[in-house]
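Here you go, sequence then predicted model.
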Amino acid sequence: MTDKTKLDRRRFLTTASLGGAAAAAGTTLAAPAIAQEMPAINWRVASSFPKSLETIYGSGVDVSERVKAMTDGKFNLQVFAAGEIVPGLQAIDAATDGTVEVANSVGYYSWGKDPAFACGADLPWTFNARGKAAYNYHGGGIDSYNEFLAKQNLVCFPVGNTGAQMGGWYRKQIGSVADMQGLKMRISGLAGRVVEKLGVVPQQIAGGDIYPALEKGTIDAAEWVGPYDDEKLGFQKVAPFYYYPGFWEGGPTVGMFFNLAKWNELPEVYKSILRTACQATDLNTLSEYDYKNPPALKRLAQSGAQPLPFPEDVMMAAFDASRQVYDELSNENAEFKRMWEAQKPFLNDWYLYGQTTDYTFDTMMMIQQRNGKL
């Protein structure tokens, strides 16, 4: 080995040793920095849903479990069912005023406080679930909604969608829009304001009181969610006509509503983890409903339910009524107008595009299903 080779070898070994020491030092220095960004935090989540509706209630639990796993147990969200801390319809208010740090709820439950709350949840005759997700994540929907929510001391991220819901349970058949006149129906909020223009008399009734009200004839109809959740309540025994679609909820979005002041206190890494967990749960909740609803509808039909489409004149009248309501609300509420106007261009593009792809594909597959070829 020459003197030059010995020198080069010594220089390499020295440099490599320094590099290794530097790398080790870098690792040693990084660990405390990361640890400082991962403090132990325990938050409470007030759900608007009972545990019996395990899919929609489970959206909050799903986020909690994902966050706990991603933070090695340092960030914990404890979920409380409706009524355990506050009544379900007051969950968002509880997050606003800091009674809890988070609400797992749907924006239109706060319709009475401000109609603009409905825009981030669902508006009748607008997006289906896929269109809503596209608008939320790539069309600025989440940011637009949070611009409004910041004034309510809130920030929200979607955590689930049921897909288009069913149109509810009716004691008598609906043959035309004339049969909607005077119909006493359990339906609330923005949807109630729309169907009221068809002659329906909206009724505010808690979930647990719907069955006896239908059974006694106190109400003539009631909307709930869809086959999987509706099955648990046994409505087909007292109101067998099961109409579809629930045009007031084509893509209803459940959210995690965070108290804005508490959100702003979080380390950036926790904010990123929460956003990631919420988006993963958003997809998972819809997928779970899509998997559970088909067999549930079959079971309901076997037990006496009669699924029926709304007559065309009912749907056309309801569509026209929805636009009348949006015009009225836009004149009354600047925030509602801002969010409604913002989504309209993509709403038009979404259904133009849908005619060329999913609609044609799905129609062909449905024909094959009816022909027994699947």
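Structure's in. What do you need?

Could you use CA atoms for every contact and neighbour count after this?
Fine.

what about the strands in the chain?
Secondary structure of the chain, counting by DSSP state E: strands at 41-47, 75-80, 102-106, 154-161, 168-170, 184-186, 201-203, 221-222, 241-244, 253-259, 306-309.

Correct me if wrong: residue 164 contacts residue 249.
Yes - contact status for residue 164 versus residue 249: in contact at 5.9 Å, counting by Cα atoms under 8 Å.

Looking at these two, which is more packed in?
It is residue 249, of residue 164 and residue 249, that has more neighbours when counted by other Cα atoms under 10 Å, with 26 against 20.

That one reaches residue 165, doesn't it?
Yes - contact criterion Cα under 8 Å: residue 249 and residue 165 qualify, at 5.9 Å.

Turn the strands of the chain into a markdown table, columns for mean neighbour count and distance to residue 299.
Shown next, in a markdown table, are those (neighbours: other Cα atoms under 10 Å; distance: least, Cα to Cα, whole Å):
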| stretch | mean neighbour count | distance to residue 299 |
| --- | --- | --- |
| strand 41-47 | 21 | 29 |
| strand 75-80 | 20 | 31 |
| strand 102-106 | 31 | 28 |
| strand 154-161 | 28 | 22 |
| strand 168-170 | 26 | 16 |
| strand 184-186 | 23 | 24 |
| strand 201-203 | 20 | 28 |
| strand 221-222 | 26 | 20 |
| strand 241-244 | 22 | 13 |
| strand 253-259 | 28 | 26 |
| strand 306-309 | 16 | 11 |
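
Just tell me which of the ones you listed ends up closest to residue 120.
strand 253-259 (7.2 Å; Cα to Cα).

what's in contact with that closest one?
Residues outside strand 253-259 that contact it (Cα atoms under 8 Å, 6 or more residues apart in numbering): 56, 60, 92, 95-98, 100-107, 120-122, 153-162, 278.

Please compare the first structure with the one that follows:
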Amino acid sequence: MKRRDILRAGLAGGGLAAGAVAAGGLAAPALAQAAPDVRWRLHSAFPRTLDALYGTAELFARQVFEASDGRFQIEVAPAPGGESAALLDAVAAGTVEMAYSPAYYEVGRDPTFALATAAPFGLNARQQNAWMLHGGALDLFNEFFARSRLYALPGGNTGTQMGGWFRREVKTVADLQGLRFRIAGLGAQVLAKLGVVPRALPGSELYAALEGKTLDAAEWIGPYDDDKLGLNKVAPFYYYPGFWEGGAMIHFWFGAQKWSELPKAYKAIAQSAAASVNGDLQAKYDARNPEALRRLVAGGAQLRPFPQEVMEAAFKAANEVYGDLSAKNPDFKRAYDSLRSFRNDEYLWFQVAEYTYDNFMIRARARG
């Protein structure tokens, strides 16, 4: 039996065993009551033009629709007015039933939110997923989110991001002094310790800000999206890696009350669809980034690794930020202690097989 058929059977049975349905245990009116029509709205923090991200929410909605035989419909739209900052407030208040957004947009509300997306020098994409799904993080965060009347499910990962576009080269830590840099999440706090002036701007405003020289640098995600935004035309130096987002996870957000009211079968459908698209988003980026990077380089982008001096200084600053936040915020400390312990175990494993294999294959490719 296909997964969709299993979900349909569960939906039709309203949680009863499939055998009871097959035996004629439910009359048609009971079936209708067990599968009510539900109409929800989902607001995305990303515009339609960023099709990998926006399309993930659309794919989720389509899978929910198909698995429920059209009874559970979710209308996807960009955040009203392109404003993503108030999305979770709207979800918590029940103004809209769902959102698709990274948790670190809420870092100003509480820095604990940011760890659910990515932490500077934290986990890579596979490790973030493992921590969330099998390391206890999802339960930990949903307990925390519940205080804000929210419930979340993982909805995809971008993989390790690029370090962004710079109008001038960064050769030493001194070159960061006074640098007006669009950066989100905890990365902004870390780089501020090195003299950077963080700016919070949506992706749609980055080109104009770089062109008008109100920004000196900007990071978004990686080659596929950066190519769409045209950032290489206004800032030639393309740095890597984005050490503040080793594996940035996006979440589907539900109002806690709305989620609790969903029929059990619909919850299962939503969980199944979220799990499906959670893997799909990174697969999209992994498939599309290589060709996009070639286009950007052919168009004049100058690839640069961050100097070791900058990486080391940022690593030190990150640990200082984590120490300060942990001392003041018990929720942050609990989540960060869990992340740090999980990260150390993961890299104990990754250095054995993953790193050795990848390192050999990268060198083999270089040899042709």
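That came through fine. What you see is a predicted model; the values in this text were computed from it and never measured.

List the contacts of the counterpart of residue 45 of the second structure in the first structure.
Alignment note (TM-score structural alignment): residue 45 of the second structure maps to residue 48 of the first structure. Neighbouring residues of residue 48 of the first structure by Cα under 8 Å, 6+ apart: 57, 81, 82, 87, 88, 89, 90, 91, 103, 104, 105, 106.

And for residue 227 of the first structure?
166, 293, 294, 296, 297, 300.

ok, 10 Å please
165-166, 168, 242, 289, 292-301 (Cα atoms under 10 Å, 6 or more residues apart in numbering).

and if you look at residue 208 of the second structure?
Contacts of residue 208 of the second structure (Cα under 10 Å, 6+ apart): 214, 215, 231, 234.

Mind jotting down where the helices sit in the first structure?
Using DSSP state H, the helices of the first structure run over 3-36, 54-70, 91-96, 129-138, 141-149, 189-196, 210-216, 227-231, 260-265, 268-302, 312-332, 334-354, 358-370.

Out of those helices, which is closest to residue 42 of the first structure?
helix 54-70 (10.3 Å).

Of the contacts of residue 227 of the first structure, which is the most crowded?
residue 242 (29 neighbours).

To which residue of the second structure is that residue aligned?
Match for residue 242 of the first structure (TM-score structural alignment): residue 238.

how much space between the aligned residue in the first structure for residue 196 of the second structure and residue 334 of the first structure?
Residue pairing (TM-score structural alignment): residue 196 of the second structure is matched to residue 200 of the first structure. Counting by Cα to Cα, to the nearest Å, the gap from residue 200 of the first structure to residue 334 of the first structure is 28 Å.

So for the two, which sits in the more crowded spot?
residue 200 (22 against 12).

The more buried one touches residue 219, doesn't it?
No - in this structure, residue 200 of the first structure is not within contact of residue 219 by Cα atoms under 10 Å, at 11.0 Å.

Touching both of the two, which residues are there?
183, 184, 185, 186.

To which residue of the second structure is the third one aligned?
Aligned against the second structure by TM-score structural alignment, residue 185 of the first structure finds its counterpart in residue 181.

now that we're looking at that match, how far away is residue 20 of the second structure from it?
Separation of residue 181 of the second structure from residue 20 of the second structure (Cα to Cα) stands at 61 Å.

ditto for residue 104 of the second structure
46 Å.

and those two? which has more neighbours close in?
residue 104 (24 against 11).

Not counting its neighbours along the chain, what's nearest that one?
Once flanking residues are discounted, residue 104 of the second structure sits nearest to residue 114: 3.7 Å by Cα to Cα, 6 or more residues apart in numbering.

Please verify my assumption that the one you found contacts residue 101.
No - Residue 114 of the second structure is not in contact with residue 101 according to Cα under 10 Å; the separation is 11.6 Å.

residues near whatever residue of the first structure lines up with residue 355 of the second structure, how many?
Here residue 355 of the second structure is matched to residue 359 in the first structure, going by TM-score structural alignment. For residue 359 of the first structure, the neighbour count with other Cα under 10 Å is 13.

cool, residue 163 of the second structure as well?
Neighbour tally, residue 163 of the second structure, other Cα under 10 Å: 24.

Likewise for the one 10 residues further on?
Counted with other Cα under 10 Å, residues neighbouring residue 173 of the second structure total 19.

how about it, what does it touch?
Residue 173 of the second structure is in contact with 194, 195, 196, 306, 307, 308, 309, 310, 311, 312, 313, 314, counting by Cα under 10 Å, 6+ apart.

ok, so of the residues you listed, who is nearest residue 334 of the second structure?
Closest to residue 334 of the second structure, out of all of the contacts of residue 173 of the second structure and judged by Cα to Cα, is residue 314, at 22.6 Å.

Need the counterpart of the closest one in the first structure.
Using TM-score structural alignment, residue 314 of the second structure sits opposite residue 318 in the first structure.

ok, now which ones touch that match?
With Cα under 10 Å, 6+ apart, residue 318 of the first structure has these contacts: 124-125, 177, 191, 194-198, 247-248, 312, 324.

For residue 320 of the second structure, give me its contacts.
Contacts were defined as Cα under 10 Å, 6+ apart; by that measure residue 320 of the second structure touches 190, 193, 314, 326.

I figured residue 203 of the second structure hits residue 84, correct?
No - assessed by Cα under 10 Å, residue 203 of the second structure is found out of contact with residue 84, at 11.1 Å.

Need the overlap of contacts for these two.
residue 46.

Compare neighbour counts for the two and give me the winner.
More crowded of residue 203 of the second structure and residue 84, by other Cα under 10 Å: residue 84, with 21 against 18.

Name the nearest residue to the more buried one, ignoring sequence neighbours.
Nearest non-adjacent residue to residue 84 of the second structure, counting by Cα to Cα, 6+ apart: residue 45, 4.9 Å away.

what's the distance between that neighbour and residue 71 of the second structure?
According to Cα to Cα, residue 45 of the second structure and residue 71 of the second structure sit 25 Å apart.

do the same with residue 351 of the second structure
47 Å.

out of those two, which sits in the more crowded spot?
Between residue 351 of the second structure and residue 71, counted using other Cα under 10 Å, the more crowded position is residue 71 (17 against 11).

That one maps to what in the first structure?
Aligned partner of residue 71 of the second structure by TM-score structural alignment: residue 74.

residues contacting that match?
Residue 74 of the first structure sits next to 38, 39, 40, 41, 42, 67, 68 when contact means Cα under 10 Å, 6+ apart.
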